[in-house]
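Visitor: Quick one, structure for this:
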Amino acid sequence: MTKATSQLDLSALPPASRRELVDFYEFLLERRTRAQKVAPPKQSFTDLCGKLTWKGDAVASQRNLRDEW
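Guide: Just a heads-up that it's a prediction; the model follows:
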């Protein structure tokens, strides 16, 4: 039982409901910690900064791409 679980006042509930509620609370905590560990890395394009050059008219290229649709 976690520290936060022991601080809950569940005395008004029957024992079976208390156990079920505590189990569900611990399940949610476990799911949250597991999701934080599996979080995908954020994309970073800082390694490309200053290395790409554009030779041409950016607006004309954008219009060509737009007109393809």
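Visitor: Please make it C-alpha for all contacts and neighbour counts, starting now.
Guide: Fine.
Visitor: Which positions within the longest helix seen in the chain qualify as buried?
Guide: When the chain is parsed with DSSP state H, its longest helix is helix 15-38. Neighbour counts over helix 15-38 (16 or more other Cα atoms under 10 Å) mark 22, 25-26 as buried.
Visitor: could you redo these as CSV and give each row distance to residue 38?
Guide: Converted to CSV, these look like this (distance: Cα to Cα, whole Å):
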residue, distance to residue 38
22, 25
25, 20
26, 19
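Visitor: for comparison, sequence B:
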Amino acid sequence: MNIVLGIFADKIKDQLDSAHLSYDEKEISKLQKIADSISMLRIHGYITDSIGDKAYNRLGKAIQGAIK
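Guide: So this is what the prediction gives:
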């Protein structure tokens, strides 16, 4: 399962629904807010691309943990 993260990506919830996966809705809602925050910080230059990539990698692991 590939989850696409970034400003133009579909919402995490929508990606998981289309893959027919069950997940902790409250946790995925929180993780979506974090993903949106990372995107905004990258776009506006508050974090570098390498730091953003590391943050997205950590987020990916958290998403995997929220999938039941």
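Visitor: Need the TM-score from the superposition.
Guide: Here the superposed chains carry a TM-score of 0.39, computed using TM-score structural alignment, normalised by the length of the second structure; 33 aligned residues with a Cα RMSD of 1.6 Å.
Visitor: Name the nearest of the buried residues of helix 15-38 of the first structure relative to residue 6 of the first structure.
Guide: Closest approach to residue 6 of the first structure among the buried residues of helix 15-38 of the first structure (Cα to Cα): residue 22, at 9.1 Å.
Visitor: ok, and the closest residue to the closest one other than its chain neighbours, which helix or strand is that part of?
Guide: Spatially, and ignoring its direct neighbours in sequence, residue 22 of the first structure is nearest to residue 5 (6.6 Å; Cα to Cα, 6 or more residues apart in numbering). For residue 5 of the first structure, the element it lies in under DSSP states H and E is helix 3-6.
Visitor: Contacts made by that helix with the rest, please.
Guide: If you take Cα atoms under 8 Å, 6 or more residues apart in numbering as the criterion, helix 3-6 of the first structure is touched by 22, 25.
Visitor: how does it look with 7 Å?
Guide: The contact list for helix 3-6 of the first structure (Cα atoms under 7 Å, 6 or more residues apart in numbering) reads residue 22.
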